[in-house]
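**Q** Dropping a prediction and its sequence here:
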Amino acid sequence: MHTQPNQRRELGAFLRSRRERITPDQVGLPRTGRRRTPGLRREELALLAGISATWYTYLEQGRDIRASDHVLNALASALQLDRYERGHLLQLAGHAVAAEPEEPEPLAAEAAAVPLLLQPHPAYIIGGTYDVLSYNQAADELFPHLTAAADRPANFARWVFLEPAARTVLVDWELEARGLLARLRTLAGRHPGDPRYSRLIDELKTGSPEVRAWWPQYDVQARHNGRKRLRRPGRGVINYAYTAFHLAEQPEQTLVIYSCEAPVD
């Protein structure tokens, strides 16, 4: 699969960010001399991966070269990437076919009705770009102002970073926001050139200093189940467990259901 210049630049930046977070001690290399940059040198990483240092430099510089699966997996191992980061690397290198963008994102009527049936449990369905495609009243109350915009679809990423109420509701705001941005990067990597992602990311960068600071760190993460501490007016801080289900015919559409656990003293 041919890669575009912006995709190659993303690949180079992702490799560089991961190279800079690995220390010589982590991979059993001796520390020699002063280092101008953090992490491994390009030559050291190339040695660990068993490839030419010049060839690796071209790859990190975003030159139009084709990396094989063998080389990419060797780099992933040398960089100690987890499975989500490894998948993101392969996506950026053009080793997976990106789906054609769809706009607006369709949602089957049967699926749209599910959050309503789950009341009183807060529930919503989000698309690949975190647009809120369907939700129930409990979700609207749990995340105030999430669905208030009349000129465009509600968007959970936009709410987290640009809605002031989010920093009050999400007790662990930075942890939650970093995780969401990492998941958004993972999804964007599957759709290089899709304007839906570029528009959203540009908007978040414009409105959020945290996104401007964190986006270059190239963190990636898959959607998952978990727990959140949410602050409710008049009720204090409450623990919620949430479960995410991918829709069968639209795997990037996700049904998220919250269940209340117990107030936090």
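**A** In hand now; what should we look at? Everything numeric in this text was worked out from a predicted model, so none of it was measured. Numbering: from 1, shown residues only.
**Q** contacts and neighbour counts: CA atoms only from here.
**A** OK.
**Q** Asn239: what secondary structure?
**A** When classified by DSSP: H, G, I helix; E, B strand; the rest coil, Asn239 comes out as strand.
**Q** for it, what are its contacts?
**A** 227-230, 260-264 (Cα atoms under 8 Å, 6 or more residues apart in numbering).
**Q** Name the member of the residues you listed with the most neighbours.
**A** The residue in the contacts of Asn239 with the most neighbours, by other Cα atoms under 10 Å, is Leu230 (24 neighbours).
**Q** doesn't Ile238 make contact with it?
**A** Yes: between Leu230 and Ile238 there is a contact under Cα atoms under 8 Å: 5.4 Å.
**Q** Now for Asp202, how many residues are close by?
**A** Asp202 has 13 nearby residues by other Cα under 10 Å.
**Q** no wait, Val256
**A** The burial count for Val256: 20, using other Cα under 10 Å.
**Q** same thing with the one 3 residues further on?
**A** For Ser259, the neighbour count with other Cα under 10 Å is 15.
**Q** Okay, it and Leu230: tell me how far apart.
**A** Distance of Ser259 to Leu230, given as Cα to Cα, to the nearest Å: 12 Å.
**Q** anything in contact with each of those two?
**A** By the contact definition Cα under 8 Å, 6+ apart, Ser259 and Leu230 are jointly contacted by Tyr240.
**Q** Am I right that Arg229 is in a strand?
**A** Yes: residue state for Arg229 (three-state DSSP) corresponds to a strand.
**Q** give me every residue that touches it.
**A** Counted by Cα under 8 Å, 6+ apart, Arg229 has contacts 170-172, 237-240.
**Q** this is the comparison structure:
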Amino acid sequence: MMDGELGAFLRSRREALRPGQVGLPEGVRRRTPGLRRAELATLAQVSVEYLTRLEQGRDTRPSPEILAALADALRLDDADRQHLQELASVNHRQQLCAGERSAVSRTVRPEVRALLEALRDRPAYLLNRLGDVLAWNETFDRLARPLGLLDGAHPNLVWFVFTDERAREYFPDWAELADQQVTELHGLRRGDPATDAFAERLGRTVGAPFMSRWQRRPVAVRSTGVRWLRHPEVGPLRLAYETLDVADDQQRLVVQLPADAASAEALDRLLGRRPGGLRSVAG
């Protein structure tokens, strides 16, 4: 169960909010990043004592009215509001108890494998909620194996991004990619002890590059976007990606497509295909 997570989440959002964002003077002698407790309490019209109890985990069930007031005062976006409601719901213990979550799935259904193969013209791979790369098609193998991502018997995308120096070399937007991996890990967490154990191991291994992101508790997951890749064999690639949830399996299917004509031609070369065989998203 996510003991103390409600308070930690509120504190993370308070410390991330600058006074100027809510119309308060910045000041010059602030020992606390972001808003002070007293400032947030005033904005939300709650007592400092009550806000302290919430942040320290001594009260885990604020009323819907207080939740709304805190969300408004903290300028939370939709994803953060939803996460806050989940943490503080009336059925908090039933919803977020570790025993209620199924084990991390590492089994790939035959139908999903068939779908991966059907996407033979596009790199595609399957992840579970820990970022384990469970299955992939031949096109993704040709793309990812030279990077080192598929080294070892049990490749993991999050672990590769943070622990393998090649990731920083091959992904020019490494910092953005690292943010995304932590956001997905945190957004799918929801009381899963396996996720917490994985995050603890990763934090011990790499320290601040992971922990500073993990402690911010990001939850707004992006299911689509464009990623830059400096491929060791064919050079720069811009790959658009689409992420699809696999029903009931807590798994995600990621499909990549060339984002421009140059990337489509480079991917053709990598796959040994006739130039122009692949079309870019823009084309």
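**A** That came through fine. This one's a predicted model, so the numbers in the text were calculated from it and none came from an experiment.
**Q** still on that earlier bit, of the contacts of Arg229 of structure 1, select the buried ones using a ChimeraX command.
**A** Here is the ChimeraX command that selects the buried residues among those (16 or more other Cα atoms under 10 Å):
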select :170,171,237,238,239,240
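**Q** of the contacts of Arg229 of structure 1, closest to Gln250 of structure 1?
**A** Nearest to Gln250 of structure 1 among these, counting by Cα to Cα, is Tyr240 at 26.0 Å.
**Q** thinking that closest one is in contact with Glu261, fair?
**A** Yes: counting by Cα under 8 Å, Tyr240 of structure 1 does reach Glu261; the two are 5.5 Å apart.
**Q** residue ranges for the strands of the stretch 101-250 of structure 2, please.
**A** Along the stretch 101-250 of structure 2, the segments classed as strands by DSSP state E, counting those that start in this stretch run 124-128, 133-136, 224-231, 235-246.
**Q** surely Glu15 of structure 2 meets Arg37?
**A** No: if you go by Cα under 8 Å, Glu15 of structure 2 and Arg37 don't touch, sitting 9.3 Å apart.
**Q** one step back: any idea which of the strands of the stretch 101-250 of structure 2 is most buried?
**A** Most buried of the strands of the stretch 101-250 of structure 2, by mean neighbour count (mean count of other Cα atoms under 10 Å): strand 124-128, with a mean of 24.
**Q** Report the mean deviation for that strand after fitting onto structure 1.
**A** When structure 1 is superposed, strand 124-128 of structure 2 averages 0.9 Å from its matched positions, counting by mean Cα distance after the TM-score superposition for structure 1.
**Q** which helices and strands sit right next to that strand?
**A** Packing contacts for strand 124-128 of structure 2, counted by 3 or more Cα pairs under 8 Å, 6 or more residues apart in numbering; DSSP states H and E, involve strand 133-136, helix 138-144, strand 251-258.
**Q** one more time with 6 Å, if that's ok
**A** strand 133-136, strand 251-258 (3 or more Cα pairs under 6 Å, 6 or more residues apart in numbering; DSSP states H and E).
**Q** any chance of the ones you listed in a markdown table, plus distance to Val104 of structure 2?
**A** A markdown table is the format used below for those (distance: least, Cα to Cα, whole Å):
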| stretch | distance to Val104 of structure 2 |
| --- | --- |
| strand 133-136 | 12 |
| strand 251-258 | 9 |
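**Q** Excluding sequence neighbours, find me the nearest residue to Val46 of structure 2.
**A** Once flanking residues are discounted, Val46 of structure 2 sits nearest to Ile66: 7.8 Å by Cα to Cα, 6 or more residues apart in numbering.
**Q** Tell me the residue in structure 1 aligned with the one you found.
**A** Aligned by TM-score structural alignment, Ile66 of structure 2 pairs with Val71 of structure 1.
**Q** Can you get me a residue count around its match?
**A** Residues within reach of Val71 of structure 1, counting by other Cα under 10 Å, total 15.
**Q** what about it, helix or strand, and which?
**A** According to DSSP states H and E, Val71 of structure 1 maps onto helix 69-78.
**Q** which other residues reach that helix?
**A** Contacts with helix 69-78 of structure 1, where a contact means Cα atoms under 6 Å, 6 or more residues apart in numbering, come from 48-49, 86.
**Q** buried set for stretch 160-172 of structure 2?
**A** So, applying 16+ other Cα under 10 Å, buried residues of stretch 160-172 of structure 2: 160-162, 167-168, 170-171.
**Q** With stretch 16-29 of structure 2 instead?
**A** Buried residues in stretch 16-29 of structure 2 (16+ other Cα under 10 Å): 17-19.
**Q** swap in stretch 214-221 of structure 1?
**A** Residues 215, 217-221 are the ones in stretch 214-221 of structure 1 that count as buried (16+ other Cα under 10 Å).
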